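S.K.: curious how this folds, go ahead:
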Amino acid sequence: MSHSPPSTAATLARSAAGTGHVPTRTTWAPSLRDAFDHRANGLSLMRLALAVVVAISHGLENGFGWQPSVNGTQIGVLAVDGFFVISGYLMVSSWNRLADVRRYAWHRALRIAPAFWLCLVVTALVIAPVAAMLSERPPLSVFTAASEPAWRYVTVNAALQINQFGIAGLGGPHSDGVINGSLWTLFYEALCYFAVAALGLLGLLRRRTWLVAAATLALWVGLVASAAGLVTLPADNLPHLLFVFMLGALAALYAHRLPMHPLLALGAGLLTLVAMLTLEDYRTVGAVGFAYVCLWLMTVIRRPQLSWDLSYGTYIWHWPIQVLLVLLGATALGPVGFTTLSIVIALGVAALSWRFVERPALAFKSARWVSPRKG
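M.R.: This is a model prediction of the structure:
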């Protein structure tokens, strides 16, 4: 047996598979690789908490016209960044575990597409007509509307990129005609998945990982230069979301070297808070700190381990539910009552989505065509 230091790829593969390995402590704290248990963790709870934070933020926006923020940084945006950090870590680990582009792409598609497509169809065929009736309009008018008809909502959004945000101008007074303002991030999530696949096919997730770090550093320099007015980046969310995603990806690549300690988490949290209080875009300074806090929480939140993953369903369904509640007059319950009611209903719908759509879809992860028998 070789006694040479294990490669990054081998380290990640063992970690992702949950097999035994020699602990790799840094000088004074356990590494992320050893602190995070890929099999026994509270990630489902953590992601559900992030989805609920997004739902609260959107509930206050849809119901009352404002979002909770710290010096312009919306709390909901912070929660979305948390999703992308965690996703970056998990996707790199997934690639190194599967080591096959077909299986990787198939797994990602099964996780996102079925529930997303159902959400589009139900929104167009059920939610929009109900919203029309609550707005004292004929329910079938949503299909014949000259602008943003319901049928088009499904067809032009089916490929994840949201090209039509509303249906026939329906919505409450604060939703700006948007029938579901949560779905747009899924397209950027998918682009990040493609980025991982591209890096994996180039071999950069197993060898020369420093090039990934260099590319992430270059992206950060671009964001800082843009914030300083020195360069102009495309008016798009991709650079910002890709950056926080890549921070999670780098954590996976260097998990054996990244120390996990509560004092570091405290310092990272303070850095994030200072960045939020002093900068227009907290990410230029605080994203690294926020990413570390997310990663540290991954290692300390181990219970409860939820068998039903309700985070995705809660995330994609809460907005249209809130639109209907606004039209029903539920804002009379006040901010706390309204957001609580919308989240309870969203959790119920998410449970149905997990039981009858998401979990059955994931059962096809090992389909024969994508995992052919050897020999």
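S.K.: going forward, measure contacts and count neighbours with C-alpha atoms only.
M.R.: Will do.
S.K.: surely Met298 and Ala40 touch.
M.R.: No: assessed by Cα atoms under 8 Å, Met298 is found out of contact with Ala40, at 10.7 Å.
S.K.: could I get the full set of helices for the stretch 1-150 of the chain?
M.R.: Counting by DSSP state H, counting those that start in this stretch, the stretch 1-150 of the chain has helices at residues 8-17, 32-35, 43-64, 75-98, 101-122, 128-134, 141-144, 150-157.
S.K.: so which residue is dead centre in this structure?
M.R.: For the chain, the residue nearest the mean C-alpha position is Phe83 (3.6 Å; Cα atoms, centre = their mean).
S.K.: who are the contact partners of that residue?
M.R.: Neighbouring residues of Phe83 by Cα atoms under 8 Å, 6 or more residues apart in numbering: Arg47, Leu50.
S.K.: quick one: it and Gly42, what's the gap?
M.R.: 14 Å (Cα to Cα, to the nearest Å).
S.K.: what's the answer for Pro335, then?
M.R.: Distance from Pro335 to Gly42, counting by Cα to Cα: 29 Å.
S.K.: of the two, which one has the most company?
M.R.: Ranked by neighbour count (other Cα atoms under 10 Å), Pro335 and Gly42 place Gly42 first, with 21 against 17.
S.K.: ok, the closest residue to that one other than its chain neighbours to His38 distance?
M.R.: In space, and not counting its chain neighbours, Gly42 is closest to Arg302: 4.3 Å by Cα to Cα, 6 or more residues apart in numbering. Distance from Arg302 to His38, counting by Cα to Cα: 10 Å.
S.K.: got it, and Ala218?
M.R.: Distance from Ala218 to His38, by Cα to Cα: 30 Å.
S.K.: these two: who's more crowded?
M.R.: Set Ala218 next to His38 and count neighbours by other Cα under 10 Å: His38 wins out with 19 against 13.
S.K.: circling back: more neighbours, Met298 and Ala40?
M.R.: Set side by side, Met298 and Ala40 show more neighbours around Met298, with 21 against 13, by other Cα under 10 Å.
S.K.: for Met46, see how far away that one is.
M.R.: Note on Met298: its distance to Met46, by Cα to Cα, is 8 Å.
S.K.: following up with a second sequence; could you model it the same way so I can compare the two?
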Amino acid sequence: MTTAVNDRIDAFELPAVDSTPATHFITDKDLQKSSNNLNAVRLILATAVIYSHSYYPLHDTDALKPLLGWPISWFAVDGFFVLSGFLVYRSLERRDSILDYAASRVSRIWPGLMVMAIVVGLMGMFFSRLSTTAYMADPKFLEFVLGAATLRPHYELPGVQCGTALCNVNGSLWTIPWECYCYCILGILFTAAKYLGGRRAVVAALVASFALALLTDIPAVHGALAAKIGSKIYFVDQFSRLWAAFALGIALYIFRSRVPLNWIAAIGVLIAACLLQNTGFAGHARTIAAAYFVLCAGFRSGNFSANWGDYSFGMYIYAMPVLAMFITLGVHLPPIMLTLAVAAVTAPLAFASWHLVEKPALDMKSQLQRWHKARAARQEVDGIPA
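M.R.: Predicted structure coming up:
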């Protein structure tokens, strides 16, 4: 950041608190990849989504819903958005460049997503009841591929049926556009904050967005909105849920030195969320519980996954097509066994996606940025405008 913004941000920093054996506060060292288990946490969240989806062929929801109040996948999606807000804000604040930020977000999401859409789209012809020619000519094929590329996902492939209806081949993609909306909101917020008070302005905007999310959860307010805008209330509900989770991650990063991580407290927060499940604020209570567990797991469980790649995105975007493949083949397994089978088939795809697509795209972006900076430096030395 510029010096002026840094001065404002530094002035806002709160003093760090000494940690105790039972309680831990996130330090700058913890944020280094070699010092945390965030890679493992992301994989656990992706596997939790697979677990919930493995119940859908036979049941409406997974076996944990009666205990927790929601399918475990709801906690997982909330956890993903919290962790995304936490890490993406850190990345943006360190870079202090909206162009760099945008390039990083595009290179992280789009290449893997596009390759997945092409791979799954082509593999679908082997499970379709249509001929190859009819399959490729059907509009649903291009809708699936181009929909993923343009963040307007379509979930069906021509002739790929689960029973008598077309399969929902990749319903998990519904969260990807919302993730990108959160990126855009953060970019706008961060740019405005540079001229309106640095991190203080970010905090003020977060408080306002939390208040708005809570306001829309008041039954009378929600009912009035639903009566006014009809089915579009879906977008209000998702914004209230997902932006609030993403924004909570940003807030947790900003106040990381003041958030005590304690496993007993994590259990207490989860119990509180379960007790609040019949209230208007149940969703946000669930998000807070997911956020606290994600941070505890990421920063209080060692660093055994420090050298792993980030395979969670690949697991998330390939798991549901693999599940659909099992269903079209008529494979009937108990949900736990189906979870393990889907995870076992998806893991190599996620591994290949990271090493052959996602990481090379990120490396290429970094190389281009280094080249551009070096070129600009040479031009400045030579007296040529960059």
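S.K.: after superposition, what's the TM-score here?
M.R.: After superposition, the two chains reach a TM-score of 0.84 (TM-score structural alignment, normalised by the length of structure 1), with 353 aligned residues with a Cα RMSD of 3.0 Å.
S.K.: helices of the stretch 201-350 of structure 2, residue ranges please.
M.R.: 219-229, 233-238, 244-254, 263-275, 282-299, 312-328, 335-353.
S.K.: which other helices and strands does the fourth one contact?
M.R.: Looking back up the chat, that one is helix 263-275 of structure 2. Contacts defined by 3 or more Cα pairs under 8 Å, 6 or more residues apart in numbering; DSSP states H and E place helix 263-275 of structure 2 against helix 282-299.
S.K.: once aligned to structure 1, how far is the helix it packs on on average?
M.R.: In the superposition against structure 1, helix 282-299 of structure 2 averages 2.5 Å from its aligned positions (mean Cα distance after the TM-score superposition for structure 1).
S.K.: just want the angle from that helix to helix 263-275.
M.R.: Counting by axes from the mean of the first three to the mean of the last three Cα atoms, to 10 degrees, helix 282-299 of structure 2 lies at 160 degrees to helix 263-275.
S.K.: can you tell me what Leu170 of structure 1 aligns to in structure 2?
M.R.: Counting by TM-score structural alignment, Leu170 of structure 1 lines up with Val160 in structure 2.
S.K.: gap between that match and Leu329 of structure 2?
M.R.: Using Cα to Cα, Val160 of structure 2 is found at 11 Å from Leu329 of structure 2.
S.K.: swap in Ile44 of structure 2?
M.R.: Distance, Ile44 of structure 2 to Leu329 of structure 2, using Cα to Cα: 27 Å.
S.K.: between the two, which one's more packed in?
M.R.: Remark: of Ile44 of structure 2 and Leu329, Ile44 carries more neighbours, 15 against 12, as counted by other Cα under 10 Å.
S.K.: what's the counterpart of that one in structure 1?
M.R.: So, by TM-score structural alignment, Ile44 of structure 2 is matched to Ala49.
S.K.: check contacts around His58 of structure 1.
M.R.: By Cα under 8 Å, 6+ apart, the neighbours of His58 of structure 1 are Gln67, Gly76, Trp319.
S.K.: counterpart of it over in structure 2?
M.R.: Aligned by TM-score structural alignment, His58 of structure 1 pairs with His53 of structure 2.
S.K.: gap between the nearest residue to Asn96 of structure 1 once chain neighbours are set aside and Ala109 of structure 1?
M.R.: Leaving aside its sequence neighbours, Asn96 of structure 1 sits nearest to Ala13 (Cα to Cα, 6+ apart; 5.7 Å). Ala13 of structure 1 sits 22 Å away from Ala109 of structure 1, going by Cα to Cα.
S.K.: the two - which one has more neighbours?
M.R.: When neighbours are counted by other Cα under 10 Å, Ala13 of structure 1 and Ala109 differ, and Ala13 comes out ahead with 19 against 15.
S.K.: so what's the more buried one up against?
M.R.: Contact partners of Ala13 of structure 1, counting by Cα under 8 Å, 6+ apart, are Ser93, Asn96, Arg97.
S.K.: over to Phe239 of structure 2?
M.R.: Counting by Cα under 8 Å, 6+ apart, Phe239 of structure 2 has contacts Ala213.
S.K.: how near is it to Phe246 of structure 2?
M.R.: Separation of Phe239 of structure 2 from Phe246 of structure 2 (Cα to Cα): 10 Å.
S.K.: what of Ala208 of structure 2?
M.R.: Between Ala208 of structure 2 and Phe246 of structure 2 the distance is 14 Å, computed by Cα to Cα.
S.K.: who has more neighbours out of those two?
M.R.: A direct count of neighbours by other Cα under 10 Å for Ala208 of structure 2 and Phe246 places Phe246 higher, at 29 against 12.
S.K.: if I look at that one, how far off is Ser305 of structure 2?
M.R.: Phe246 of structure 2 sits 24 Å away from Ser305 of structure 2, going by Cα to Cα.
S.K.: over to Gly69 of structure 2?
M.R.: Between Gly69 of structure 2 and Ser305 of structure 2 the distance is 30 Å, computed by Cα to Cα.
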